[in-house]
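Q: Need a 3D model of the following:
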Amino acid sequence: YHMQAAQWHCLELTLTSTSAYANPVQETELWAEFTGPTGETQKVRGFWDGGAVWRVRFAPSAVGEWRYETSCSDTQNSGLHAQTGKFSCTPPTGETRFAQHGPVRLAANKRHLEHVDGTPFFWLADTAWNGPLRSTPQEWNQYLHVRTRQHFSAVQWVSTQWRAAPDGDIEGGLAYTGDNSRIEINPSFFQRMDERVAAIANAGLLNVPVLLWTLGSAETQQVNPGHSLPEDQAVLLVHYMVARWGAYPVVWILPGDGN
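A: Here you go, the predicted structure:
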């Protein structure tokens, strides 16, 4: 096998587009279908990561041989469409609760959360809304160290510019720019957020991002994507973030302060 990934750990495929797009996320979609050792299939979105680079992230759920095949809405794009491969999924490694017990799901009785192996998951979270956005790497690592020591299990945070960070991240980066009717994704913003997401997971904490802050009554309502973006653009933005972070242990908060 040319690739290996541990069970429940993020595997990343990197693809190079052979077509150029003025606004890639608006003009094409990338998918990959993964087939596991017992024939189970999982289909996940890929995402544009700047220039001609596209990526697919996937966390295999079972040990054994996996195969994948990509599909692109632009079937003439030979770099993205109909790419195939295989990899070996090895037993889980690592010390965190997710490495040992897998991601979190709703239990069969619908009354509590558990890991996929049945181990109960107790949700103790902090609303560090601006944490990933406004921290330095050193500050974020210190925060995670403290919360881990205090036996927290999750971190709730906001994933884009919003009313309490209208100028975006600590470097002034925005998740998206352009006209709200046709947004332009900013990959460098999300590459920086990826580092925070990975740090949360590596600390053994559950990522709980708010995807669309939605408050519509504040002075800064136009910066809240759940309020200011039309539905098709809000859906596009959510799909992009789910593609980037869905292979990590994660629970999504769709809106914040809104319906």
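Q: can we go C-alpha only for contacts and neighbour counts from here?
A: Noted.
Q: where's residue 25 relative to residue 185, distance?
A: 7 Å (CA to CA, to the nearest Å).
Q: neighbour count winner among those two?
A: Neighbours per residue (other CA atoms under 10 Å) separate residue 25 from residue 185, with residue 185 holding more: 23 against 20.
Q: residues touching that one, list them.
A: Taking CA atoms under 8 Å, 6 or more residues apart in numbering as the contact definition, residue 185 lies against 25, 175-177, 237.
Q: Need those in JSON lines (columns: distance to residue 255).
A: As requested, the contacts of residue 185 are exported to JSON lines (distance: CA to CA, whole Å):
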{"residue": "25", "distance to residue 255": "22"}
{"residue": "175", "distance to residue 255": "16"}
{"residue": "176", "distance to residue 255": "17"}
{"residue": "177", "distance to residue 255": "20"}
{"residue": "237", "distance to residue 255": "13"}
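Q: Nearest to residue 150 among the residues you listed?
A: Residue 150 lies nearest to residue 175 out of the contacts of residue 185, by CA to CA, at 31.2 Å.
Q: The closest one contacts residue 168, correct?
A: Yes. Using CA atoms under 8 Å, residue 175 is in contact with residue 168, at 7.3 Å.
Q: Pull up the overlap in contacts between the two.
A: 160-161.
Q: got a list of what residue 94 touches?
A: Applying CA under 8 Å, 6+ apart, the residues contacting residue 94 are residue 100.
Q: here's the other one to compare against:
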Amino acid sequence: MVPSNPTRRTVISTALAPIAARLTAQPGPTRVERWGLFELTLSGPSNGNPFIDVPFSAEFRQQHRSVPVDGFYDGDGVYKVRFSPDAVGEWTYLTRSGRPELDGKQGTLLCAAPSASNHGPVSVRNSWEFGHADGAPYLPFGTTCYAWTHQPDALQQQTIDTLRQAPFNKLRMCIFPKWYEYNRDEPRLFPFPRTAAGVNDYSRFVPEFFRNLETRITQLQSLAIEADLILFHPYDHWGYALMPPDADERYLRYVVARLAAFRNVWWSVANEWDLVKGKQPADWDRYFRILEESDPYSRLRSIHHSVVMYDHSKPWVTHLSVQGDEFSKTAEWRTVFRKPVVFDECKYEGNIPKRWGDISARELTRRFWLGTASGAYVGHGETYLDPNDILWWSKGGLLHGESPRRIAFLRAVMDAAPRGLAPVAGAYYPCIAKPGEYYLYYLDYHQPALADFSLPADARFAADIIDPWEMTTVAAPGTYSAKFQLKLPGKPMLAVRFRRLA
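A: Presented below is the predicted three-dimensional model:
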């Protein structure tokens, strides 16, 4: 029963309840679904600085497997360790700590089959694709709300309500607050204790800050939205971009201990890493290595750039996070890096006085289709002027643009397509295909009344003419094979789809 006037901590605990199996004094093993979240809570010392002074971890075992997991201090003498089991059956655990009240605690949890909406975490499949752990496909259609979790509670909830009706299944978001145009507000909560004079205590954390973040990650998970968490960024007003190396590492390990067990978490090491002054390329390599060694689930890892791309060939990078609209380079990058290419930022639909935030809905729709037909994944953002400076790209709230409906239409087209699509080398128009079965061309600015195509001669194909802006699909009469000309409406920005007939 929730109290009539619940505290913020009670509200957060209630939000986590559907996915967290809390250990209390109860008989028998705790049950948790596969890829769900098991949480062990223990009481321990609160004197001194428990964030540094009290090591705490647990080892989870199933048959011959052993998974070590770091715990964390949650304030007020409370210690937690979270675990996301990836295999059905019985697991045992044993805690380890230098403090006797936290050391040697044993228990059992029973991992049950996942619920219908739980497809497991997303990982890279077949070099260039993504997929869920249960085999379900995953095609990212993302958006960006950098600082939405640093806004008033009502605005955060409005963002969730908007996402519930939107087509997006990935959200780029910063852990640290952001200081930039249209976003010059002091947040209510900070990740570290901070004096009135602006001095941060990097040796401690503010658990309430992270509990709010966990609530929002949980809400995103309920909407089947991946939380692409940005760990560092250059738009700083509080000193977080210039923390000393030991504080950087402590922050990363604390974040991983708290958040890695949420199955919808991805790690974006930085937004515009090359603009973070005072850090060298070796620092970013070190951050990736810390994530690799501390994250027991190997969640997806990327790094976003402004001008200078990070070396995506390094083994700890799971996929490319690109800023720009050079979709013609997708095939080259796929070949060189053999990793998925995600254009997380290809400029935003909006009307602010910035070139990166003033493209039309038609242009953003075009970029989604062009990027998709080039073999990449494309992300959305929106920056319409607002009298209260509530722009979706930073603070969330409401969507005002016309592109989301068109993105939903494209997502439906791609959800119906077979898996394993790849760009066709040398195609006259950008095309992704599963050769012999499925072809999707995007004609971009071209407006032919007749277009030449070539398909396998030993099969018959149906043709569809797709208007991405009007969101219509019209079947062309007849069937097609070998070389032929297809009659088209003679207007730009159309797509043509060929599907093999049985």
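Q: if we go to the second structure, which of the contacts of residue 185 of the first structure are intact?
A: With both residues aligned by TM-score structural alignment, their matches' CA atoms under 8 Å, the contacts of the contacts of residue 185 of the first structure that the second structure also has are 25, 175-177.
Q: Tell me the one among the residues you listed nearest to residue 198 of the first structure.
A: Proximity of those to residue 198 of the first structure (CA to CA) peaks at residue 175, which lies at 17.7 Å.
Q: Which stretches in the first structure count as helices?
A: 24-27, 97-101, 131-134, 137-149, 187-202, 225-228, 231-245 (DSSP state H).
Q: Filter the kept ones among the contacts of residue 185 of the first structure down to the buried ones.
A: If you count burial by 16 or more other CA atoms under 10 Å, the buried members of those come out as 25, 175-176.
Q: Residue 173 of the first structure maps to what in the second structure?
A: In the second structure, residue 173 of the first structure lines up with residue 189, judged by TM-score structural alignment.
Q: how many neighbours does that match have?
A: Per other CA under 10 Å, the neighbour tally for residue 189 of the second structure reads 18.
Q: do the same with residue 43 of the second structure
A: With other CA under 10 Å as criterion, residue 43 of the second structure counts 13.
Q: Residue 246 of the first structure corresponds to which position in the second structure?
A: By TM-score structural alignment, residue 246 of the first structure lines up with residue 260.
Q: Quick check: that match vs residue 238 of the second structure, distance?
A: As for residue 260 of the second structure, its distance to residue 238 of the second structure is 25 Å (criterion: CA to CA).
Q: When these two are compared, which one has more neighbours?
A: residue 260 (25 against 17).
Q: and the residue nearest in space to the middle of the second structure, what does it touch?
A: Centroid check for the second structure by CA atoms, centre = their mean gives residue 228 as the closest residue, at 2.8 Å. Contact analysis of residue 228 of the second structure by CA under 8 Å, 6+ apart lists 170-173, 265-268.
Q: What is the aligned counterpart of it in the first structure?
A: Checking TM-score structural alignment: residue 228 of the second structure goes with residue 208.
Q: excluding its backbone neighbours, what's nearest that match?
A: residue 156 (4.5 Å; CA to CA, 6 or more residues apart in numbering).
Q: Run a quick neighbour tally on the one you found.
A: Neighbours of residue 156 of the first structure (other CA under 10 Å): 21.
Q: With residue 101 of the second structure instead?
A: So residue 101 of the second structure, with other CA under 10 Å, has 12 neighbours.
Q: any idea how far it is from residue 41 of the second structure?
A: Distance of residue 101 of the second structure to residue 41 of the second structure, computed by CA to CA: 12 Å.
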